[in-house]
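fold the stuff below for me.
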Amino acid sequence: MDKFGGLSTMDPCRRYKIRAAVRKHEGKVTESQLSTLKNLCCFGNKVLKISFMAASSSCLAAQCKYDVFVSFRGEDTRDNFTSHLVAALCRKKIKTFIDEQLDRGDDISPALLDAIERSKISVIIFSENYASSKWCLDELVKILECKNKNAQMVVPVFYHVDPSDVRKQTGSFGDAFVKHEKQFKGIPEKVQKWRVVLTEASNLSGWDSMNIRPEAKLVDEIIEDILKKLKDKSFSSDFEGLVGIYSRIEQIKSLLCVGLPDFQIIGIWGMGGIGKTTIAGAIFNQISNDFEGRCFMANVREESERGGLVYLRERLYSEILEETLKIRTPSVPKCIKERLQQMKVFVVLDDVNKPEQLDYLAGGLDRFGLGSRVVVTSRDRQVFDKCRVDKIYEVEGLNQNEALEHFSNYAFRQNICPKDFLVLSERIVFYANGNPLALKVLGSFLQRKCKLQWENALKNLTRISDPDIYDMLKISYNELKQEEKSIFLDIACFFKGDDKDFMTRIQDDPESVHYGLNVLVDKSLVALSCNNKLQIHDLLQEFGREIVRQQSVKEPGKRSRLWYYEDVYQVLKKNKGTESIEGMFLDVSQIEDLHLTSRAFVKMPNLRLLKFYVPGQITGSDMCTKVHLQQGLQYLPDELRYFHWYGYPLKALPFDFSPENLIELNLPHSKVEQIWEGKKHFNNLVMLCLSHCESLRCFPQNIHFRTLIEIDFSYCINLTEFPEISGNVIELDLKGTAIEEIPSSIECLTKLEELDLAYCRRLKSLPSSICKLKSLHLLCLYNCSNFEIFPEILEKMECLEYIDLESTAVKELPSSVEQLKGLRELILEDCSELSKLPENLGNLKSLKRLFAKRSAISKLPSSIAYLDEVIELSFHGCRGLVLPPILSGLSSLTKLDLSDCDVMEIPQDIGRASSLEILDISGNDFDSLPASIKQLSRLRELYLSNCSMLQSLPELPLRVKLLDASNCKQLQSLPELPSCLEELPISILEMTSKHSLGSTQFKILADPCMELTFTDCLKLNEKGNNILADLRLIILHMAIASLRLFSEKEFKKPHGISIFLPGSGIPDWFSNQGSGSSITIQLSQHCCSTNLIGFSVCAVIEYEDDFPNGGGYFNVGCSYCFEITALSETKHDDFWYLGNQVSTCSDHIYIGFRPCINFGLPDGISVSFHFFTYNLFTNNENGHKVKSCGVCPVYAHPNQTKLNTFTINMLPPSEEECDEIRK
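This is a model prediction of the structure:
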């Protein structure tokens, strides 16, 4: 992912669809699932049709709620306290609802009421004018109603107001109520209700800004309180309805030994349905946030069969690193491997059935960092025995009491069994043998049934001499109606993980199927995820497929459904199909070439589902030629409702085929030239996909599509005319076609939501009638290289959210774009003819993102400062860009890219863009930065490379973790720092010890790192030792800042520091120096147990004139080992730093600080360090020579003027000072 969101290199429209999918599910799924969605969206072909990695055996319940609802008075706190609090909540991955609407009516919206109801905690920010807002008071009424009815937690914050004024409605609150009583004279009960809730809320335990200062500390304490409340609530909800799970979870947690500095793999073993996934999921929810990286990888068995282990590993590492990776090689690139080795991660691999799966995804002691834990669930003990699994936990069945309670929850909707059903229940529980899934299915089956029906069920059970889980499941299955059985078998064989609406619409009677699905859900045979995906337990899926196998064990052609590729291959190859077959799915990537006769389907008149496909991540022309029809195709069953054939080899479908029943026709990468010869009626067709059909030249005019809502003709490169289609179409994909003109009649497509015209290189304009498309959400013209004229928008378009004009020839945007009231994202990248933006750009009040990289824009309109909702702006490569003097209105802006724009001056009020987190102003011509940049309290990354005129840096914000000032040729000085170091509370030393368990732990924390890069800033070296002496102070100040941010929970662990700059000598303040690449130091005899904070390290890297091209990109690594008297251990920890391309004509110095953990060590140890460089893209050292190196321990010293505080120094403290720290 790139530094500006990671989506910029993605296919057209995908960025919008990902964000739309994420917005759609925010507040409805967990943060982990949202992260998974973002990653998965980057892999699938159909972004909006990808499901979450749902748990295979027991669906991980998604809490469809917000964590926090914030009630506040916008004019008081929107741009200060509330924005800071919400940003802090988001940084902690707390799902927060904040009402961003400024224009409000008199009544609170239903959406807002719903958001309050679906929140776990409401935070009420009482400010001076809170009570003057009827809207706020109505919010408060609803919040207190949810508190009293649903036990919602409420956290009041008294921001610059006296709680007494809120309680008694005096002061500004009293003034507000004088006005309310006049306005609502006729309905005094309304005003009285407001008074009551204000009094009630003010009596709750809360936070007073007058008592906790500064404001940042108040925010931190509120966040800490909310996190604790959420954790307590999550802990109890994890076990809700899960009988017997608590003790099992605690047993596994004791095996995990979280906190020990080692790497462990724990196996959870048990039969299907016993609760392995449920237990692993509950543990994941409880402890995964204590790790730096995390991933719940469900359905490993099924997913590896579908997409292969390379693809699965790609998904796993993408989620751990929270970015999109493309690793299509058997080996993992060294840069990724090392990042994983430096992370403490928690991974669950669910339903592993082969040792090679575990070995490939998590094998090897060096795969993840120390302290990492991998939990593996499997039914096969051999998986654990053949791999290096440290501990194995066998999940046993529920005991008698637990089983009875679990069964009662489903049979009687209560956890106590009624006395008159106790004997019957105990007999059924006996047969279930403690299996939770069997108990759940049997309980759901018997719910609301009379005793006679219970007796009959028991008779069926007793007839089985040795009942297994399948026998018990069959009792529930046999009670289903025929249509419900058919739906269950379709899901088990074909549709697991698919969208419910898709599965429903391709059936005979969608309404009946919808009802049948509800029955299956009620009987616990299938489930629906929060994003409407069909889910079925692995065991139930196997049970359903076994029912189909038993229809004809030896002759697959006599079964109703075929899904296994070998069965399908043999049936088709040997022409063994029969009228029994209703569905046939074939993964053609799994088979050899298959030659079919023209009558291949004649014996299958009842075939309604036919799919020849390749998995989404597999592409290639060789896949299109696997199934051959040299003799043509004479027959397709008229019963077909779903017809999907990847690489269909013929020019048209059979003439005699009647498509009356067809609902989805999908023929990607086929040789079709026209769908049919002659007139045909598609009375039920909903989706038509002919993507990559290069022989298709026109849309069929003789075919009627009355019900069509989705059309995909993408990359039909010979399609020249816009199709005449009905007004019911919702999605129209014409990307990569040869269309030259869009007719004005497009206005008839009144239901159209998505129009994709990317890569239509002959298209020059759009008709102005486009504004009639009131339902349009997405308009993509990416890489329409001849598109010159953007149409006038003559009417308001409130639904259009996304416009992509990247790489078009558009010359200007009309001022009428202000009619696009709902526009959220505008892409203008590489518009080389676009020289300006409309002056009224600031009227696009909904705009969130504007990307205009490498366009010809030379001046920004002053109204851009009015885009108070925009969060991302990019003008990279807009040469000669002139910025407006004022940027202060961009209060929501988090990412700003002005790199390579030849900017001469940065606006002085840049510091008022208070939300800015990433600022890239590299490659510009300014000679200084405004002092106000220090006010950017949230700034984390600052890019200044190649600013050739920059001479000095002002003081920078505390939270900057990355500063890249490489190749700033004129840079002479770094920010001045005070000579006095800040004191820190000794409690921080106690906090760092929480990273350690065990008596001999010693670990240098390698990652993450605060990075300062000054490569090729040669004038920095002209000051000689002065700049190197300053670095000592910089190291100490940054180490202090890192420890403080760690103590404030901003960092999960103390951060290291990396600085790279020109130079050839080790600074004098390094107490241990040596030539070459290695050095060993002896630590002080009395300072090891608590005073040692970390190490400052230094390496001089020598460059040679004849160094190979491309060798400028490199890492600096350092391995270490330590030795204790009477105990010798070796620990390795490779930390690395990515340098920019550096000059080969001068030496450079790498200086860093790395915090360490050493609690419990005896005094007096020696530590050896070895420095090396290696190429970023290879596994080998790259040949840069380490000329010399140095190490200096950094110690805590007690502050003599302030009790219980310490500062840090590079001199060892005295024995007395060490004793004081210990005390």
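
use CA for all of it now, contacts and neighbours both
OK.

assign residue 1042 to helix, strand or coil.
Recorded secondary structure, residue 1042: helix (DSSP: H, G, I helix; E, B strand; the rest coil).

hmm, it is touching residue 1036, no?
No. The pair residue 1042 / residue 1036 is not scored as a contact, 9.8 Å apart, by CA atoms under 8 Å.

between these two, which one's more packed in?
Remark: of residue 1042 and residue 1036, residue 1042 carries more neighbours, 25 against 21, as counted by other CA atoms under 10 Å.

what distance do you get for that one to residue 541?
According to CA to CA, to the nearest Å, residue 1042 and residue 541 sit 51 Å apart.

same question for residue 759.
42 Å.

looking at the two, which one has more neighbours?
More crowded of residue 759 and residue 541, by other CA under 10 Å: residue 759, with 26 against 21.

contact partners for that one?
Residue 759 makes contacts with 735-737, 781-785, as judged by CA atoms under 8 Å, 6 or more residues apart in numbering.

and residue 830, how close does it get to residue 854?
Distance, residue 830 to residue 854, using CA to CA: 5 Å.

structure for this one too, so we can compare:
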Amino acid sequence: MVHDLLQEMGWEIVRQESTRDPGKRNRLWYHEDIYRVLEENELHKLKHIDLSFSKYLRIQDLSLAPNLENLILESCTSLCEITSSVDGLNYKLLILNLRHCKSLDSLPTDIRLESVEKVIFSGCSNLKKFPQISWNMKELYLDETAIEKLPSSIENLSRLVILNLKDCSMLERVPSNICKLRSLEHLNLSGCSKLGGLLDNLRNLTASRVLKAVRVAATREAPISIPYLRRLEKLDLTNCFIKELPDNLGQLSSLQSLLLGRNFFESIPSIAALYKLSYLDLSYCERLQVLPELPRNLRNIDAYNCTALGVSSSFSIFFENLNFFYHGARINLSNCLNLDQDAISEFFNGILQLEKRTLKMYGIMRNNNTGCVCFPGSEIPELFVFQRKESFITLEKQEILGDNSLSSLLVCVVVEFRNYHNEGQGLVVVFECLLTREDGTIDMFRGTLRGWNYGNGPDNVDSEHVFLGYDSYSNFSDLYNINHHKYRKMTIRFYVENLTKRLGCCNVKKCGVLCRNDLF
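Purely as a prediction, here's the structure:
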């Protein structure tokens, strides 16, 4: 209601610019005004044109709108050319957007757009050639076009910050002089399946912050120049058939996300010096045998379906440095079927003993972190003193009361997956705690263990897996005081769901609970 009133007030303010001649206004929205202005070629004050989804649009003489700043023509599916009259917008046009104009098959070669900052041809699937240009834009989107090569004049785009070539499946090469783009921060080559690999002289892209090259199949070896991109924050080389990584990968000192999934290397050089790294994806690296020494600030690891991966000393050192139960982390080792279940269970018993020493040194940490580790297995680690072969467990007051109040629970479950197929909706183990007072009143709170997030995780799972972790948002001390309310028992029930529904193909077979107080 308020929004509508404000919009109408805005329309009236613009209408008052010229009540009799809409061609003198800087914006038009009423269809009769637009028709009149276009018919009489009165476009002098117009700054913004948006004719998106106009199926039968044929572009007019835009030189009649010399003050135009934004030209938006998304999904004008009959538009097959841009006339040279766009050249008349040389010094004012800032944004040119022709996204999904699927009939557009060529661009004029004589257009000069000195002022333009963003040019979007995304999804122009019949656009095969990009001309020699003198448009010094900041952002250029050519993703999902049919271009076969970029012009050599691209080196003149000294202001270019973003170059998106994603899913240009006909692109056969990128000119080597692209490395002269010293302002380029985002380069996306993902899905350019005909490329003969990445360029070797990437070290000159000194401003680079994001480099994506998913499914650039001919890469084989990651360019040795990549580690020289010291400002790089995200590197995505997923599914590039890489067999060997550069030894100096650990020099990417600004890196926050490293995605190397679905490749063929057997080992990874040390990345322990990547102190800013928070996410590492090694999923479906089926030849990877051992994890490298890992940085202590790493918070998310996806290493599912690494079927040759074994438990290593570096993994133990990582957990000790991480202080898992204080900082929190999500580690997905699902379908890593080569992991020795006895060894990994013993390993986590050791981690829990480490938590015991940490609590004795620092006391109960009241943070808002969550932690979850998922790995193949059918047994609850023995240090979980309360266990049951069901999807729920009940503890009496004397079993759960340690100090004056409870702190965060550590929980562990064994989940049986039966024909689980990942629909991209994530997966969490939910635990619901029901606290029964002496008078029979029940208080409840809910926590979760995040197995995998929206859009990732293993494609299929058909075996039993262990989920171990905690959710500090379910901290007893912040919600309930055991002595004050005189609870007589606590029941915790577990089940598995994605982001939309409970999953019937995932059954909790065993569960275990450990109150942190019990570690003393």
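
buried sites along stretch 1083-1099 of structure 1?
Neighbour counts using 16 or more other CA atoms under 10 Å place 1083-1084, 1086-1099 of stretch 1083-1099 of structure 1 among the buried residues.

need the helices for the stretch 1-150 of structure 2, in chain order.
Under the criterion DSSP state H, counting those that start in this stretch, helices of the stretch 1-150 of structure 2 are mapped to 2-15, 31-40.

and the stretch 351-500 of structure 1, by the same measure?
With DSSP H, counting those that start in this stretch as the criterion, the stretch 351-500 of structure 1 has helices spanning 355-362, 381-386, 400-411, 422-432, 436-446, 451-462, 469-478, 482-490, 500-505.

kindly report the same for structure 2.
2-15, 31-40, 313-322, 324-327, 341-362, 397-400, 476-479, 482-485 (DSSP state H).

nearest to residue 236 of structure 2, out of these?
Smallest distance to residue 236 of structure 2 across the helices of structure 2 (CA to CA): 22.9 Å, for helix 313-322.

tell me which other helices or strands that closest one touches.
If you count contacts as 3 or more CA pairs under 8 Å, 6 or more residues apart in numbering; DSSP states H and E, helix 313-322 of structure 2 packs onto helix 341-362.

and the angle for the helix it packs on with helix 313-322?
20 degrees (axes from the mean of the first three to the mean of the last three CA atoms, to 10 degrees).

please state the offset of helix 341-362 of structure 2 from the chain centre?
Relative to the centre of its chain, helix 341-362 of structure 2 is centred 31 Å away, using CA atoms, centre = their mean, to the nearest Å.

could you do stretch 203-222 of structure 2 as well?
18 Å.

buried residues of it, list them for me.
203-217, 219-222.

so which of those belong to strands?
Mapping those onto strands (DSSP state E) picks out 210-212.

those residues into CSV, with extra columns for distance to residue 43 of structure 2?
Below are those laid out as CSV (distance: CA to CA, whole Å):
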residue, distance to residue 43 of structure 2
210, 40
211, 41
212, 41
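
which of these lies closest to residue 127 of structure 2?
Comparing those against residue 127 of structure 2 with CA to CA picks out residue 212 as the nearest, at 22.4 Å.

just give me the match in structure 1 for that closest one.
Residue pairing (TM-score structural alignment): residue 212 of structure 2 is matched to residue 851 of structure 1.

please tell me how far its match sits from residue 828 of structure 1.
From residue 851 of structure 1 to residue 828 of structure 1 the distance is 6 Å (CA to CA).

ok, residue 347 of structure 1 - contacts?
Neighbours of residue 347 of structure 1 in contact, by CA under 8 Å, 6+ apart: 294-297, 373-375.

what angle separates the helix or strand where residue 540 of structure 1 lies from helix 436-446?
Assigning secondary structure by DSSP states H and E places residue 540 of structure 1 in helix 538-549. Here helix 538-549 of structure 1 runs at an angle of 70 degrees relative to helix 436-446 (the same axes, to 10 degrees).

relative to helix 482-490, how tilted is helix 538-549 of structure 1?
Using the same axes, to 10 degrees: helix 538-549 of structure 1 against helix 482-490 is 110 degrees.

what's near enough to touch the closest residue to residue 364 of structure 2 other than its chain neighbours?
Nearest residue to residue 364 of structure 2 in three dimensions, chain neighbours excluded: residue 407, at 7.2 Å (CA to CA, 6 or more residues apart in numbering). Contacts for residue 407 of structure 2 (CA under 8 Å, 6+ apart) come out as 364, 475-477, 515-517.

tell me, how many residues neighbour the aligned partner of residue 305 of structure 2 in structure 1?
In structure 1, the residue paired with residue 305 of structure 2 is residue 946, using TM-score structural alignment. Using other CA under 10 Å, residue 946 of structure 1 is surrounded by 22 other residues.

doesn't residue 923 make contact with residue 946 of structure 1?
Yes. Using CA under 8 Å, residue 946 of structure 1 is in contact with residue 923, at 4.6 Å.

going along the chain, name the strands of the stretch 251-400 of structure 2.
257-259, 279-281, 300-302, 330-332, 370-376, 386-388, 392-396 (DSSP state E, counting those that start in this stretch).

any chance of the ones you listed in a markdown table, plus distance to residue 38 of structure 2 and mean neighbour count?
Shown next, in a markdown table, are these (distance: least, CA to CA, whole Å; neighbours: other CA atoms under 10 Å):
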| stretch | distance to residue 38 of structure 2 | mean neighbour count |
| --- | --- | --- |
| strand 257-259 | 50 | 20 |
| strand 279-281 | 53 | 20 |
| strand 300-302 | 55 | 21 |
| strand 330-332 | 58 | 24 |
| strand 370-376 | 59 | 24 |
| strand 386-388 | 76 | 18 |
| strand 392-396 | 70 | 18 |
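
no more questions from me, cheers.
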